[in-house]
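**Student:** just to be clear, the model below is a prediction. Sequence and coordinates:
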Amino acid sequence: MSYPLTAIISDLHGNVPALEVALADARARGARRYVCLGDVVGYGAQPRECLDLVMRLCAESGATDPADGSALEDGLCLRGNHEHALLNSAEDFNPKARAAIEWTREELSRGERDKSFAYWDYLDVIQPKACDERAMFAHGGPREPVREYLLPRDVRDQQKMDANFAAMERDVCFVGHSHVPAVYYQDGRLFRPNGTDGPYALGASRDLRAIVNVGSVGQPRDGDHRLCYVLYDGESVHFVRLEYDHLEAAARIRAVTDLPDYLADRLLVGR
């Protein structure tokens, strides 16, 4: 059975303008399956709308395209550190991120009771890591799937990289969390994609075994304000960078009194 072309998205952070552009592009490129690596919520002004899209698109059974209702391959959504904070505590978050979690918690609890319960039930059951026949998926890293950051500078930390490759349950692992797209090969090579870039071959041999950071749809942090996601065909990965209306996304944050303006500012510069 062939591996379906899979769009892997991460760190949406309540940014609907970015998510809608990413999904339209993935659809146009022929994606038939969607995987979200977590942090659907937090920072941004539309957590409910992002959850509505992800709960349909990434359903593990009966996934459908929100655009036309067509059936998709079964998807997957993971729990990120922001979902974990919503369900537990955001005490270890910085004050701006904590303020966003507190507002998001109230936002998901308002309105129609059944709809609110559906959000919380969904967040409660999604897991921080998963595998399919080809790949492992985690929000943070293979070793610590919720909170561990993998950044380009970590290639100089051989102990950290070795521990993460040792924890991989497949020959490729897709992660998010750092919001910085990169391909880390087990043989020590690091690739920083330049815009829409690829393919990068992935596989079982040491020179193809890799951890792939898919970047962020909703809050890029590599100095490029364009959204980032990847397409995976079971053998290689393409990175996609796209313009979206980041000014509109920033304006929606500024319109919410309880969300710090800093969260809008960083969308303008990709940091």
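**Tutor:** Looks like it came in fine.
**Student:** okay, CA-based contacts and neighbour counts for the rest of this
**Tutor:** OK.
**Student:** what segments of this structure are strands?
**Tutor:** Using DSSP state E, the strands of the chain run over 6-9, 33-36, 76-77, 129-131, 136-138, 172-175, 182-185, 190-191, 197-201, 210-213, 227-232, 236-242.
**Student:** and P260, which of these is closest to it?
**Tutor:** Ranking the strands of the chain by proximity to P260 (CA to CA) places strand 227-232 first, at 21.1 Å.
**Student:** quick one: residues in contact with the closest one.
**Tutor:** 5-10, 18, 22, 26, 31, 181, 214-220, 237-244 (CA atoms under 8 Å, 6 or more residues apart in numbering).
**Student:** how close does M55 sit to F174?
**Tutor:** Computed as CA to CA, to the nearest Å, the M55 to F174 distance reads 20 Å.
**Student:** neighbour-wise, which of those two wins?
**Tutor:** Between M55 and F174, counting by other CA atoms under 10 Å, F174 is the more crowded of the two (27 against 21).
**Student:** between the strands of the chain, which one is closest to R105.
**Tutor:** Nearest of the strands of the chain (CA to CA): strand 76-77, 19.1 Å.
**Student:** longest helix of the protein?
**Tutor:** helix 95-109 (DSSP state H).
**Student:** buried residues in that one?
**Tutor:** Buried residues in helix 95-109, defined by neighbour count with 16 or more other CA atoms under 10 Å: 97-105, 108-109.
**Student:** circling back: and of the strands of the chain, who's closest to Q159?
**Tutor:** Closest to Q159 of the strands of the chain is strand 182-185 (CA to CA; 14.1 Å).
**Student:** and that closest one, how far out from the chain's middle?
**Tutor:** Mean C-alpha position of strand 182-185 versus that of the full chain (CA atoms, centre = their mean, to the nearest Å) differs by 16 Å.
**Student:** please apply the same query to stretch 19-39.
**Tutor:** Per CA atoms, centre = their mean, the centroid offset for stretch 19-39 relative to its chain is 11 Å.
**Student:** alongside the first one, take a look at this:
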Amino acid sequence: MRWAFITDIHANRQAFEAVLADARTQGATHFALLGDFVGYGADPAWVLDQVMALATEGAIAIQGNHDEAVAHGSTPGMHPDARAVIDWTRAQLDEDHLRFLSRLPLQSLGEPGHCLFVHANAFDPKGWEYVQGRAEAVKSLHAHPARIQVCGHMHDPMLFHLSGTGKAGDFRPVAGVPMPLPTHRQWLVIPGSCGQPRDGNPAACYALLDPSRSELDDARITFQRVAYDVDAACAALRASTLPGAIAERLARRLTLGE
């Protein structure tokens, strides 16, 4: 059994296609999709069709803050750019898509290594607070006994741990290098964004988990980076009717990882 953790796709069809293909080539048999399927990108309907199909096949799917916003619609008090993206995205979706987004859970427990899947954090899943460093990671790990938490929301890959004595640490993962997750620690995995990484590397992010097979065997996590057709993703943005300033800003993020 090998799990693929994918998050923050943000309607980027090209990135999601590349990550799904790579995950299957790497032997992934199970999928956990950690939210923010929509928002920003040019292909929300296509991305949601794939997510819904995977969920029908047994994948875990979690609601992110962009999914919630699109499901409920914009409000007059929102920033004009945010309102424009939400309104445009909703116009691309049908009732099945919107119903799916509205019914997604905020968190879910999974079998591999006693995992908790949540978009933002475990201490306040609906507050959408970011895990920006050790302080928030420890707070999240204290909030739930799961040995492995997997969170999205942050667009940069990161790995945090907490020992039984309260000692915390973190790692900036190296793509393609498996890392053991010893059972005497709790772990918080942030796979990084599939559709819009912001660490200076535009290659799509996701992570693979090989669960422990016994109490004496460590689970192993491997963070992956996947090159994809960024030019096509940018062209799709520019061809959409998203406001021009939004499309250009997102195109810069895709090409430069800003």
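**Tutor:** Cool, the structure landed. Predicted model only: the values in this text are computed from it and were never measured.
**Student:** where does the TM-score land?
**Tutor:** The TM-score (TM-score structural alignment, normalised by the length of structure 2) is 0.87; 240 aligned residues with a CA RMSD of 1.7 Å.
**Student:** turn the strands of structure 1 into CSV, columns for distance to R252 of structure 1.
**Tutor:** Shown next, in CSV, are the strands of structure 1 (distance: least, CA to CA, whole Å):
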stretch, distance to R252 of structure 1
strand 6-9, 21
strand 33-36, 23
strand 76-77, 25
strand 129-131, 31
strand 136-138, 29
strand 172-175, 28
strand 182-185, 29
strand 190-191, 34
strand 197-201, 30
strand 210-213, 27
strand 227-232, 17
strand 236-242, 20
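**Student:** closest to A63 of structure 1 out of these?
**Tutor:** strand 33-36 (8.4 Å).
**Student:** re the thing from before, what's the closest of the buried residues of helix 95-109 of structure 1 to Y43 of structure 1?
**Tutor:** Among the buried residues of helix 95-109 of structure 1, and counting by CA to CA, the member closest to Y43 of structure 1 is A100, at 5.3 Å.
**Student:** would you mind measuring from the aligned partner of the closest one in structure 2 to G195 of structure 2?
**Tutor:** Aligned counterpart of A100 of structure 1 in structure 2: V85 (TM-score structural alignment). Using CA to CA, we find V85 of structure 2 at a distance of 16 Å from G195 of structure 2.
**Student:** ditto for Q186 of structure 2
**Tutor:** Distance from Q186 of structure 2 to G195 of structure 2, by CA to CA: 28 Å.
**Student:** compare these two (neighbour count), which wins?
**Tutor:** G195 (32 against 21).
**Student:** check contacts around Y43 of structure 1.
**Tutor:** So Y43 of structure 1 contacts 13-14, 97, 100-101, 259, 263 (CA under 8 Å, 6+ apart).
**Student:** do P193 of structure 1 as well
**Tutor:** 181-183, 239.
**Student:** can you do 6 Å?
**Tutor:** Under the criterion of CA atoms under 6 Å, 6 or more residues apart in numbering, the contact list for P193 of structure 1 is empty.
**Student:** so how far is C234 of structure 2 from the aligned partner of it in structure 2?
**Tutor:** Mapped onto structure 2 by TM-score structural alignment, P193 of structure 1 lines up with P173. P173 of structure 2 sits 27 Å away from C234 of structure 2, going by CA to CA.
**Student:** likewise A135 of structure 2?
**Tutor:** From A135 of structure 2 to C234 of structure 2 the distance is 36 Å (CA to CA).
**Student:** higher neighbour count, these two?
**Tutor:** Taking neighbours as other CA under 10 Å, A135 of structure 2 and C234 compare with C234 leading, 22 against 10.
**Student:** relative to G270 of structure 1, which of the strands of structure 1 is closest?
**Tutor:** With CA to CA as the measure, strand 227-232 is the member of those nearest G270 of structure 1 (9.0 Å).
**Student:** next, the mean deviation of that closest one compared to structure 2.
**Tutor:** Here the mean offset of strand 227-232 of structure 1 against structure 2 after fitting is 0.5 Å, by mean CA distance after the TM-score superposition for structure 1.
**Student:** quick one: map T7 of structure 2 onto structure 1.
**Tutor:** T7 of structure 2 maps onto S10 in structure 1, by TM-score structural alignment.
**Student:** how many other residues sit next to that match?
**Tutor:** Residues near S10 of structure 1, counting by other CA under 10 Å: 32.
**Student:** from Y122 of structure 1, how far out is it?
**Tutor:** 17 Å.
**Student:** can you check R79 of structure 1 too?
**Tutor:** In terms of CA to CA, R79 of structure 1 sits 10 Å off from Y122 of structure 1.
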